[in-house]
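**Q** what's the 3D shape of this:
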Amino acid sequence: MITRRQSTEIRLGNLTIGGSAPISVQSMTKTDTRNIPATIAQIKELEECGCEIIRLAIPDMEAASALKSIRPKVKIPIVADIHFDYRLALASLSAGVDGLRLNPGNIGDPERVKAVVKSAKEREIPIRIGVNAGSLPKDLPPELTIAQKMVKAAMGHIKILEGLDFGLIKVSLKAFDVPTTIEAYTQIASLIPYPLHVGITETGTPKTGLVRSAVGIGNLLYMGIGDTIRVSLTAPPHEEVFAAYEILKSLNLRQRGPILVSCPTCSRTEVDIVGIASRVQEALNKIDKPIRVAVMGCAVNGPGESKEADLGIACGKGQGLLFRKGEKIAVVPEDELVDALLREIASL
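**A** A predicted model of the protein is given here:
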């Protein structure tokens, strides 16, 4: 049983973050925010696959203005990603965003920081402080580890907001290096009450990025640390959402859509179990039912080894078993196994 760190609750649009609320899945658009139709289309695609928070880069005033057209067309909370220019933050708030990703210490002029915080406070809009290992302030003590520097930088930004009586805060501390990220989050989790957004940054393409993200995010979640997560991949954003839910499902923290259990194959396998499992996975990607489905290559051990599955198939030479909860319900020719399995899934 995972015991989650109890953070304070904040509201991000219609979503509760922190406290006892479910861990939320976030992604970021990879369109040009100034391209309004493309950005809306991508957000809608992400909504359909379960994304619950979307972050948009706001590089200039044109992008900030585009938010006025984007916000009414989508359902999930929008976070505007702002760097340095306080005017972009003010314009994004006026456009109706649900959250800001902004480091107040990077704005500079205290009066400009006050203006942003005042506007966010009036609208009850949270601010996420996001510290990345690759862009730390240069004046941090050199004797500190990277993780310690990340924590110190975050605490400096937090102090600015707290000094302005602002408490709608969420924090992230991301690095490419997994141990550094875990160390940073572990340190800050005991120092602040605010919700934590968890992720490993710049992990690369799916083949390696999924592993790095699963190890880093999974370890933190298992320790009870994390209120929202993003799997950052050099890939279409829907792949980030799929991966995030798989991480959550593997720790029994969220259940969305099916779980596929499939054997790795061995010399007992007499069918193309890799191809069969791929077909089943593709079909399951279109289903929202929180069920467990098994694809096993051995009719001798398959049903027993996957007895907790709601439905499954165990393949033999020329035919296979269709089973439910480990109990055989039919013997099916090999070329009809997948279709028979999908029919049973549809009937649930």
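**Q** rest of the way, CA atoms for contacts and neighbours
**A** OK.
**Q** tell me which element residue 313 falls in.
**A** Using DSSP states H and E, residue 313 sits within strand 311-315.
**Q** following that strand, which helix or strand comes up?
**A** Using DSSP H and E, the first helix or strand after strand 311-315 is strand 319-324.
**Q** and the angle for that next one with strand 311-315?
**A** 160 degrees (axes from the mean of the first three to the mean of the last three Cα atoms, to 10 degrees).
**Q** centre of the chain to the helix or strand just after strand 319-324, how far?
**A** The C-terminal neighbour of strand 319-324 among helices and strands, as given by DSSP H and E, is strand 327-333. Chain-centre distance of strand 327-333: 38 Å, with Cα atoms, centre = their mean, to the nearest Å.
**Q** do stretch 32-44 as well
**A** Worked out by Cα atoms, centre = their mean, stretch 32-44 lies 20 Å from the chain centre.
**Q** and the contacts of the strand holding residue 313?
**A** With contact meaning Cα atoms under 8 Å, 6 or more residues apart in numbering, strand 311-315 is reached by 269-271, 273, 292-299, 302-303, 306, 320-325, 334, 337, 341, 344-345.
**Q** which ChimeraX command selects the buried ones in those residues?
**A** A single ChimeraX command selects the buried members of those (16 or more other Cα atoms under 10 Å):
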select :269,271,273,292,293,294,295,296,297,298,299,302,303,306,320,321,322,323,324,325,337,341,345
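**Q** for the comparison step, fold the sequence that follows:
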Amino acid sequence: MSIRPWRDIARRQSRQIMVGNVPVGGDAPVTVQTMTNTPTSDAKATIDQIRRCEEAGADIIRVSCPDVESTAALKQIVRASRVPIVADIHFHYKRALEAADAGAACLRINPGNIGSSERVAEVVRAAKANGCAIRIGVNAGSLERDLLEKYGEPCPEALVESALDHIKLLEDHDFREYKVAVKASDLFLAVAAYQQLAEAVDCPLHLGITEAGGLIGGTVKSSIGIGSLLWYGIGDTLRVSLSAEPEEEVRVGFEILKAMGIRNRGVRVVSCPSCARQGFDVIRTVEKLEARLSHIRTPLSLSVLGCVVNGPGEARETDIGLTGGGNGRHAIFLSGISDHVIADEGMIDHVVRLVEAKAAEIEAGTSVAMGEAA
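**A** As a prediction, this is how the structure comes out:
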């Protein structure tokens, strides 16, 4: 058994497509997606939820379009959204035609589920006419009957064969602006299917462990599955599927990418689990800081450690560090260097101000650098 180098990520080379104005695949950043859970026919509620997802950092947002009322509301939703909208279509090809005309940037549809070749051709024509991409979404829970009869149960080979069958239907109509997902709630099944598909096609792959569970369990399960694939260089866009608010899916998606050093957004917090040595309440402090700093988009790092055992060492590796000391006095590190001492009172407000100032400094430096480059 060969051991992979511990920090070796060689990204799979896929061709690039566009989902609205967002590039997916090639050398584009791995994008984070989520899906609304409001009735799409309620445009206001859906737009409000989209806005929260945008604030959390979502690059692309999917909405379900099960009926004509939903596609009728889609035009208003697309106009209001700051990010590309994917219309989720399951069986009725006319919903796909309506969604394309309403301005959807991408159609999530399995061509084999919508009937005749002429219906597939109609959807392709609508996608081409409106500049839509298509996402093929294979799911272990809804595999075609003939594949279940052939393989006996959902397995990697069945998921990949289904994906290849759907791909062929699009390519037979000269359409290549597609990405593919082969999701399963069994993370081992999903990972194996993605690995096989990655060797068989050159299109972008959308990662996900479907029906992963609630916020904690689903986060763990998704992190293992999606993280494993990303480590092997597989994946161009992802969704963390949780029984939680969609903005939480976005936050977890970015945490996975941050943990792997693939893409950074906002404050990366390094904190200890706390013990009897702690000089302040680490758990509550971290909870409050994460909530107070959720608006920061600039990538930077903050260490919060309760004592001097590991505190100074971690602080030397982060932009800002807080290390617990004795008698209610704690050390503040700036850019890895011990700078000053802060008392318990006002400590959280003080750290928030430091982080906000550092974010502004980084942003100003980025703006100056871009101006000089221009």
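**Q** can you calculate the TM-score here?
**A** Superposed pair, TM-score by TM-score structural alignment, normalised by the length of the first structure: 0.97. Supporting alignment: 348 aligned residues with a Cα RMSD of 1.3 Å.
**Q** OK, contacts around the most centrally placed residue in the first structure?
**A** For the first structure, residue 230 is the residue whose C-alpha lies nearest the centre (Cα atoms, centre = their mean; 3.2 Å). Residues near residue 230 of the first structure by Cα under 8 Å, 6+ apart: 25-27, 197-199, 240-241, 244.
**Q** returning to that earlier point: the second structure: matching residues for the strand holding residue 313 of the first structure?
**A** Counting by TM-score structural alignment, strand 311-315 of the first structure lines up with residues 320-324 of the second structure.
**Q** please apply the same query to stretch 173-183 of the first structure.
**A** Using TM-score structural alignment, stretch 173-183 of the first structure pairs with 182-192 in the second structure.
**Q** pull out the buried residues from that stretch.
**A** 182-185, 187, 189-192.
**Q** got the end-to-end distance for it?
**A** 10 Å (Cα to Cα, to the nearest Å).
**Q** what's it in contact with?
**A** The contact list for stretch 182-192 of the second structure, computed with Cα under 8 Å, 6+ apart, reads 137-141, 155-156, 159-160, 163, 193-194, 207-212, 221-222, 224-226, 228-229.
**Q** which ones among those lie within helices?
**A** 156, 159-160, 163, 193-194, 221-222, 224-226, 228-229 (DSSP state H).
**Q** looking at these, state which has the most neighbours.
**A** Ranked by neighbour count (other Cα atoms under 10 Å), those have residue 159 at the top, with 29 neighbours.
**Q** OK, contacts around that one?
**A** Per Cα under 8 Å, 6+ apart, neighbours of residue 159 of the second structure: 138-140, 143, 182, 193.
**Q** what does residue 262 of the second structure give?
**A** With Cα under 8 Å, 6+ apart, residue 262 of the second structure has these contacts: residue 30.
**Q** where's it relative to residue 9 of the second structure, distance?
**A** 9 Å.
**Q** how about residue 215 of the second structure?
**A** 27 Å.
**Q** same check on residue 364 of the second structure?
**A** Distance from residue 364 of the second structure to residue 9 of the second structure, counting by Cα to Cα: 31 Å.
**Q** of the two, who's got more company?
**A** Shown here are residue 364 of the second structure and residue 9; by other Cα under 10 Å, residue 9 has more neighbours (16 against 12).
**Q** what lines up with that one in the first structure?
**A** Aligned partner of residue 9 of the second structure by TM-score structural alignment: residue 2.
**Q** next one: residue 251 of the second structure
**A** Checking TM-score structural alignment: residue 251 of the second structure goes with residue 242.
**Q** and residue 62 of the second structure, by the same measure?
**A** So, by TM-score structural alignment, residue 62 of the second structure is matched to residue 55.
**Q** quick one, what contacts that match?
**A** 26-29, 78-81.
**Q** equivalent analysis for residue 160 of the first structure, please.
**A** Here residue 160 of the first structure is in contact with 104-105 (Cα under 8 Å, 6+ apart).
**Q** what does the helix or strand where it lies correspond to over in the second structure?
**A** In this assignment (DSSP H and E), residue 160 of the first structure forms part of helix 146-163. The alignment of helix 146-163 of the first structure onto the second structure (TM-score structural alignment) spans residues 155-172.
**Q** please look at residue 32 of the second structure and residue 238 and confirm they touch.
**A** Yes - using Cα atoms under 8 Å, residue 32 of the second structure is in contact with residue 238, at 5.3 Å.
**Q** now do stretch 84-102 of the second structure: everything it contacts.
**A** Contacts for stretch 84-102 of the second structure (Cα under 8 Å, 6+ apart): 19-22, 59-68, 71-72, 74-75, 78, 104-110, 113-114, 119-120, 122-123, 126-127, 130, 132.
**Q** quick one: buried ones out of those?
**A** Buried among the contacts of stretch 84-102 of the second structure by 16+ other Cα under 10 Å: 19-20, 22, 59-66, 71-72, 74-75, 78, 104-110, 114, 119-120, 122-123, 126-127, 130, 132.
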